[in-house]
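>>> My questions concern the predicted model and sequence given below.
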Amino acid sequence: MKKMNYNMYFKSKSRLFLLCGFILLWCTRCKREDMLLYTDGTAAAPAKVSGIKVANQPGGAFITYQLPDDPNLLYVKAVYKLGSGEEMTIKSSYFSDTLKVEGYGDTSAHEVKLYSVGKNNKESESQAVSIKPLTPPVMKTFESVSLAETFGGAVVKFSNLAKANLSFIVMSDSTGRGDWYTVNTFYTKADSGRLTVRGFKPEERRFAVYVRDRWENKSDTLAKALVPLEEFLLDKGKFKEVRLPTDNWQGHSWSGVSTRTMPFLWNNVWNNGSDVFHTVPNSGLPSWFTFDLGNKYVLSRFKFYHRAGNNNDLYNNADVKLFEIWGSNNPNSDGTWASWDSVGTFTSIKPSGLPLGQVSNEDIQFARVDGEDFDMPAGINAYRYLRFRIREVWGLAQMFYISELTFWGAPEKDN
């Protein structure tokens, strides 16, 4: 009995010593952290950086330097003003020897002031550094901009090799006397593209475009008098589903909704997550479907509306990315391709350029509400039947979904 009491006594003592050890270790760690965070309010400001070098970049510069051997140093900062008058402050911790300054809209010389900042928030005297930015993306991109007439309006083509976040503001003169208004503002970081404004009569009208970046730097303005090409909105009431062998026309159903078949593509409803043509999961890719326009048309362009609903479905999963359009006036009933002409290959563009699974408000507006515009190749023949061949979707799904398709063009002229 006494032996058992001794064991219990020593076990209790061991636990007590172990607990004290943990407390002592915790206190020691706290004390070390306190020492690291401790600042001397009476200490002088840290020494200046030295060995400053400038590497000019488009719209800014990289500034490198040697850090002072000063235990009080917390970070180095750069202070400068943009052309708009806005003051910018950029900071870099004592783990780095480089600062990146950006936001300039020209190639003039600019002054940047460097400061060393201590843990007590005291700043060293400023050091003036002169930089001379290279041509900024907003100006470089504008050099590539072209403006031309297209069906129902104007088209802007551009090259943005820096993939900078830019806005393209397209305007029109409403009276012909310089009463300009903004028709649309496009946001993109794509390396190239075509931007179109539509809805104009085939009458001469002045259009203009300029480029703006996120620091409100603006390019010059390109203006032209253009005559939009005449076109007509095709009557969707004449569209009909065609079921050919090898086609994927079987629709999918979920959560009690009716089967989402092809006619949902032309019911004039979009920006609705359930109102889509949705093929059966795991039905495979590439995949194609066929429909009848009701008459023969020379097509000028079309709008492609992406599926709404969950943001994870946009530019992801089964959302169509790469597809072909084929045309015919007398398709073979066996579903083979010999009676079909290739009209064109089209790639969906994500304006923001964000990674898979991420979308911006501009992406949502562009894809679901406004619809993604595609121009047909010039000089194509008139066709009554169209065949869409889906080659690739944005995600990994083996199916596809499309909310709506809208077409413009002109009826075939009688010879």
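It's in. Numbers count the residues shown, from 1 in each chain.

>>> alpha carbons only for contacts and neighbour counts from here, please
Fine.

>>> now residue 261: how far from residue 403?
Remark: distance between residue 261 and residue 403 (Cα to Cα, to the nearest Å) = 11 Å.

>>> Alongside the first one, take a look at this:
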Amino acid sequence: MKKILFLIAIVGALAVMTGCEEDVRGPLFSDEGIPGPISSPEVENLPGAAIITYTPPTDKDLLYVKAEYTLDNGKQVVTKSSNFLGFIRVEGFGSAQEQTITLSAVDRSENVSSPVQVKINPLTPDVHSVQQSVEMIPDFGGVQFRWENPNNAALAYIILAEDSTSELVPVETVYSGVSDGNYTIRGFEPEEREFAMILRDRWDNFSDTTKITVTPLFEQKLDKTKFNKVVLDGDNDMAAWEGRYEYAFDDLPNTFNHTWAGDGWPQLFTVDLGVVAKLSRVNVLQRQTFFYAHGNPRLLEVWGIKETPNPDGSFDNWVKLKDCVARRPTLEGGTAAEDQEHFENGDEYSFTLDDPEVRYIRFVVNETWGLTGFTHFAEITFYGQVVEEL
């Protein structure tokens, strides 16, 4: 019986709804007065954009001021600014050419004032100025791209490489807003090849193409099964529980080594690579259960030596290969998504072609993300060329 009554109620409601006239929504307020126009516009030109300040009309029912303009790619844009602000930002221009912006005041009845046209002259857009800073350097297994992005513009860096048909094709896109960009594309044979980079902003403005023809250097991942534990005087002892020494090079990202707490700074950790190698880079993976925190290394040094080191722990004959600062993209103008991706991929530190061949590596950790009195590495991975098998 209850089901029948429920169905009757539904049918009745539908009958009432279909019998009603269409509800057309309009302005909450209605008047025939047209607001006055904005006055005294002043322009501050910015890269690919401008800020226009103005004096709004005195109409009490003023709701907002709108700017109407056309981007270089033909897209029509309407931007609105609250009646309380007194300025409006227009952006997305792909060139440093003069642009015309139409400003109108709108009241609560959606009456629109007479338009005021303002000329702006945007500065060179970031998508072009950043492209002009791009450098490309042959590297182990590929090419290293460097660029400067002082305004932290959110850009897409499209990397292209020559394929088997001699055509440049996109192989990877890097999204970044960091001020000093550095990215290396790898996985290529040591054969002459053309590489390129094109930049794109969020308004689909594209830069010119930067190209280079280079021969990538041969590179291989060093075999971690050949790594050996070395403890010199002054090195920090590792906890015997889950933080065992060799967990830093077992190729398992969820294990980690761990020095004992309370030993102070610096924290020292030495490893025998088991081969003599010309190193190209090292990847240091943070302990994955602590997000930029706890004992994950932040400030560290990487030292190398070819001959057997003095067991007294002195740095005689050792060569400092790198002063390292672990990155967190959001501290450089990046995004939370970049933070997460970087955390999962690890901190990568590149060495130079002038660095010597080495067999032993010594990490000197001077600070951790959590300012702890201990440190832990989830994984260390070395790349380069093996010069001598032992």
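Yes, it's here. These numbers come from a predicted model, not from an experiment.

>>> Let me see the TM-score of these two.
Here the TM-score of the superposed chains, computed with TM-score structural alignment, normalised by the length of structure 2 as the reference length, equals 0.85; 362 aligned residues with a Cα RMSD of 2.4 Å.

>>> follow-up on the earlier one: which of residue 261 and residue 403 of structure 1 has more neighbours?
A direct count of neighbours by other Cα atoms under 10 Å for residue 261 of structure 1 and residue 403 places residue 403 higher, at 28 against 19.

>>> packing partners for the longest helix anywhere in structure 2?
If each helix of structure 2 is counted by residues according to DSSP state H, the longest one is helix 2-19. Packing contacts for helix 2-19 of structure 2, counted by 3 or more Cα pairs under 8 Å, 6 or more residues apart in numbering; DSSP states H and E, involve no helix or strand.

>>> Just tell me the aligned range of the next helix or strand after it in structure 1.
Using DSSP states H and E, the helix or strand that directly follows helix 2-19 of structure 2 along the chain is strand 39-46. Strand 39-46 of structure 2 falls opposite residues 50-57 of structure 1 when the two are matched by TM-score structural alignment.

>>> starting at the chain centroid, how far to the matching stretch?
Average the C-alpha atoms of stretch 50-57 of structure 1, do the same for its chain, and the two points are 32 Å apart (Cα atoms, centre = their mean, to the nearest Å).

>>> still on that earlier bit, any shared contact partners between residue 261 and residue 403 of structure 1?
Here residue 261 of structure 1 and residue 403 have 276, 277 as joint contacts, going by Cα atoms under 8 Å, 6 or more residues apart in numbering.

>>> Tell me the buried residues in the match of strand 39-46 of structure 2?
Using 16 or more other Cα atoms under 10 Å as the burial criterion, the residues of stretch 50-57 of structure 1 that qualify are 54, 56, 57.

>>> average offset between that stretch and structure 2?
Mean deviation of stretch 50-57 of structure 1 from its aligned counterpart in structure 2 after superposition (mean Cα distance after the TM-score superposition for structure 1): 1.0 Å.

>>> got the contact list for that stretch?
Outside stretch 50-57 of structure 1, the residues within contact range by Cα under 8 Å, 6+ apart are 61, 62, 63, 64, 65, 66, 67, 68, 131, 132, 133, 134.

>>> same thing with stretch 224-237 of structure 2?
Contacts of stretch 224-237 of structure 2 (Cα under 8 Å, 6+ apart): 245-246, 249-251, 259-260, 263, 267-275, 310-314, 381.

>>> what about burial for these, which qualify?
Listed as buried from the contacts of stretch 224-237 of structure 2 are 245-246, 249-250, 259-260, 267-275, 381; burial here means 16+ other Cα under 10 Å.

>>> ok, back up a step: is it possible to export the buried residues of stretch 50-57 of structure 1 to CSV including distance to residue 220 of structure 1?
CSV is the format used below for those (distance: Cα to Cα, whole Å):
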residue, distance to residue 220 of structure 1
54, 28
56, 23
57, 21
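
>>> What sits closest to residue 162 of structure 2 if chain neighbours are left out?
Spatial nearest neighbour of residue 162 of structure 2, excluding adjacent residues (Cα to Cα, 6 or more residues apart in numbering): residue 168 at 4.4 Å.

>>> Just give the number of residues close to that neighbour.
Other residues lying near residue 168 of structure 2 total 17 when counted by other Cα under 10 Å.

>>> same check, this time on residue 225 of structure 2
The number of residues near residue 225 of structure 2, taken as other Cα under 10 Å, comes to 11.

>>> Aligned against structure 1, show me the partner of it.
Residue pairing (TM-score structural alignment): residue 225 of structure 2 is matched to residue 237 of structure 1.

>>> quick one on the thing from earlier: which two in the buried ones among the contacts of stretch 224-237 of structure 2 are spaced the farthest apart?
Distances among these were taken as Cα to Cα; the most separated pair is 260 and 275, at 28.9 Å.

>>> Let's verify residue 395 of structure 1: helix, strand, or coil?
coil (DSSP: H, G, I helix; E, B strand; the rest coil).

>>> The closest residue to it other than its chain neighbours and residue 354 of structure 1: what is the separation?
Here the nearest residue to residue 395 of structure 1 in space, its sequence neighbours aside, is residue 317; by Cα to Cα, 6+ apart that works out to 3.9 Å. With distances taken as Cα to Cα, residue 317 of structure 1 is found 15 Å from residue 354 of structure 1.
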